[in-house]
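Trainee: mind folding the following:
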Amino acid sequence: MKIRGWLYLFSLTITIAGAGCQKELKDPDKEVKYTGPVMENKDVFTLYSDSAKLMIRMKAPVQQEFEKGDGVFPKGFYVEFFQQSGKITSTMRADYGKQTKGSELYFAKGDVQVHNILKGEKLETEELYWDRRRRKIYTDKFVKITTPNRVVTGQGLQSDQNFDNYTIKKITGVFDIEE
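Mentor: Okay, here's the model as predicted:
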């Protein structure tokens, strides 16, 4: 009788332990993977210089970095461009931005605005690319340029990053501003 009790207890223990080990292994390729940012910085302030002269000052409330190294500015960014003398020539702002890893190419979208402070001109568009290495901005989207005495609309634009020398690909309207 004692042996039967021990056998019963041993069988029960083995059954309980065996049931606990029956956890099903999951295929890692079928698991939901995290795709969000791996790093997030707040109140980002970046300076770019050339020969110890400040050329670009960039600010963003939030910058996120993803696993592949792409940088995203989900709350937008603001950029100031400087002359060699240190004077601000132009500014650029956007509601959202993205920088592709390994390149100096930025994508801006939302309410994108570029101001040439020296000429008093303003560019407005919904999407814009900024190639920091080549110092160019461009878009294929609708653009509106406001000068002190004229508003020009069109489709597509290429310019230097200071918005000093630009070309509108297809002009759709020219409106003189009356004083």
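
Trainee: from now on I want contacts and neighbour counts done on CA atoms only, so please keep to that.
Mentor: Will do.

Trainee: now do the helices in the chain.
Mentor: Secondary structure of the chain (DSSP state H): helices at 2-20.

Trainee: quick one, strands of it?
Mentor: For the chain, the strands defined by DSSP state E cover 39-50, 53-65, 71-73, 77-82, 88-94, 96-99, 105-116, 121-131, 136-146, 150-160, 166-176.

Trainee: here is the second sequence; please produce its structure so I can put it next to the first one:
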Amino acid sequence: MSSCEEDLTKAGGKQSKNFPSQIINNANIIQRDSGFVTMRAKAPIIEKYELIDSPYTVARKGIDIQFFDKKKPKVPGTIKAKYARIFEYKKFYEAKGNVRITTNEGQKFAMQSIFWDQRKKRIYTRDTVYVTMEDGSTLVGAHGMTAKDDFSEYVFYQNSGDFTTSKLSEKQK
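Mentor: Have a look, this model is predicted:
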């Protein structure tokens, strides 16, 4: 009599762990803080990779996020992208592919990729950034930008733009 025996502890060490541990189809996620909705996210599919050294969550088929500010709860900021990845332990986020951001102040940003370091409260990109203000003025940052994560301050690199001067002259009077 003979038998085949496999040592599962040895074989398990060599197997790939780079597969999603959770998959959410047609995701509709709502995040709250003390009953107040702070974020809503929608994505066709979200995959969580938790069994690897640097766990992350990915939305390969796009994501649409609304951020709510307690000061302006009816006017959310939005982020839309064709791809997003979140490294939760590092508090680091990236969005790629036709990224569109609208602040709750009405400013519209367009670029191909953007990164958010939540620990440093900084957002940055090296891509060309197009910004349209509520008054219709535009700004182009040809070599990217850095910003506070609430967009209260930002710096553009090699910028140009088209600004209306009527607002400036009203303030100067």
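
Trainee: now the TM-score, please.
Mentor: Overlay of the two chains. TM-score (TM-score structural alignment, normalised by the length of structure 2): 0.71; 156 aligned residues with a C-alpha RMSD of 3.1 Å.

Trainee: one step back: out of the strands of structure 1, which is closest to Cys21 of structure 1?
Mentor: Taking C-alpha to C-alpha, strand 39-50 is the member of these nearest to Cys21 of structure 1, at 37.1 Å.

Trainee: quick one: the closest one to chain centroid distance?
Mentor: 13 Å (C-alpha atoms, centre = their mean, to the nearest Å).

Trainee: what range does it cover in structure 2?
Mentor: Residues 22-33 of structure 2 are the counterpart of strand 39-50 of structure 1, counting by TM-score structural alignment.

Trainee: for the matching stretch, give me the average deviation versus structure 1.
Mentor: Stretch 22-33 of structure 2 differs from its equivalent in structure 1 by a mean of 2.1 Å after superposition (mean C-alpha distance after the TM-score superposition for structure 1).

Trainee: would you list the strands of structure 1 in JSON lines and tack on mean neighbour count and distance to Gly20 of structure 1?
Mentor: Below are those laid out as JSON lines (neighbours: other C-alpha atoms under 10 Å; distance: least, C-alpha to C-alpha, whole Å):
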{"stretch": "strand 39-50", "mean neighbour count": "12", "distance to Gly20 of structure 1": "38"}
{"stretch": "strand 53-65", "mean neighbour count": "18", "distance to Gly20 of structure 1": "41"}
{"stretch": "strand 71-73", "mean neighbour count": "22", "distance to Gly20 of structure 1": "45"}
{"stretch": "strand 77-82", "mean neighbour count": "20", "distance to Gly20 of structure 1": "53"}
{"stretch": "strand 88-94", "mean neighbour count": "22", "distance to Gly20 of structure 1": "55"}
{"stretch": "strand 96-99", "mean neighbour count": "21", "distance to Gly20 of structure 1": "48"}
{"stretch": "strand 105-116", "mean neighbour count": "20", "distance to Gly20 of structure 1": "52"}
{"stretch": "strand 121-131", "mean neighbour count": "21", "distance to Gly20 of structure 1": "56"}
{"stretch": "strand 136-146", "mean neighbour count": "20", "distance to Gly20 of structure 1": "61"}
{"stretch": "strand 150-160", "mean neighbour count": "18", "distance to Gly20 of structure 1": "65"}
{"stretch": "strand 166-176", "mean neighbour count": "14", "distance to Gly20 of structure 1": "69"}
